[in-house]
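Novice: I'd like to go over a predicted model; first the sequence, then the structure.
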Amino acid sequence: MTTQPNNPLHGVKLADIVTQLEAHYGWDGLAEQIDINCFKNDPSIKSTLKFLRKTPWARDKVEQLFLYTFSNQNPWNTKP
């Protein structure tokens, strides 16, 4: 297995990203942050993962929100 020192998402599963974001923002909050229907119309982890795996631009937005929300460099991050 090769290491990817410049990839902050290396080893993080998409399911974990979506689960943590949903726990932090809720579905309504995610829909406000990223305007995609999988967060608005009958959202679930399973349907969201299916959509994100088929839609690279949406996955990029979700990954960027995850990095922004849970990054140590974010001044609004309250995690120690």
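Specialist: Cool, the structure landed. Residues are numbered from 1 along each chain as shown.

Novice: can we go C-alpha only for contacts and neighbour counts from here?
Specialist: Noted.

Novice: check contacts around the residue sitting nearest the centre point of the chain.
Specialist: Residue closest to the mean C-alpha point of the chain, counted by Cα atoms, centre = their mean, is residue 62 at 3.8 Å. If you count contacts by Cα atoms under 8 Å, 6 or more residues apart in numbering, residue 62 has them with 18, 34.

Novice: here's the one I want to compare it with:
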Amino acid sequence: MYPPQPNNPLHGQTLESIVLYLVDFYGFEKLGTMIRIKCFNEDPNVSSSLKFLRKTPWARKKVEDLYVESIST
């Protein structure tokens, strides 16, 4: 078991839960304007977004940064 990480807002969050939160909070249309990646703009769905984000570290970082920003406001 890993020790608690109180200063890490991503600790315990799966990529799927992060994407679902952002889609619920912003919607795919707004996400597509905030983070310019194809999986949010062309035929968006959670499954294809997860596949792309798992393979693309720079895009995943942008999504994680937006999540941290959105939960801290």
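Specialist: Thanks, I have the structure now. Only a predicted model underlies this, so the values are computations on that prediction, with no experimental measurement involved.

Novice: Send over the TM-score of the superposed chains.
Specialist: The TM-score (TM-score structural alignment, normalised by the length of the second structure) is 0.92; 72 aligned residues with a Cα RMSD of 1.0 Å.

Novice: quick one: the residue nearest to the centre of the first structure from residue 35 of the first structure, how far?
Specialist: 11 Å (Cα to Cα, to the nearest Å).

Novice: got it, and residue 16 of the first structure?
Specialist: According to Cα to Cα, residue 16 of the first structure and residue 35 of the first structure sit 20 Å apart.

Novice: so which strand or helix has residue 67 of the first structure?
Specialist: For residue 67 of the first structure, the enclosing helix or strand under DSSP states H and E is helix 56-70.

Novice: and that helix, which residues are buried?
Specialist: 58, 59, 62, 63, 65, 66, 67, 69, 70 (16 or more other Cα atoms under 10 Å).

Novice: can you tell me which helix in the first structure is longest?
Specialist: helix 14-33 (DSSP state H).

Novice: Show residues contacting it.
Specialist: Contacts for helix 14-33 of the first structure (Cα under 8 Å, 6+ apart): 37, 39, 40, 43, 45, 48, 49, 62, 63, 66.
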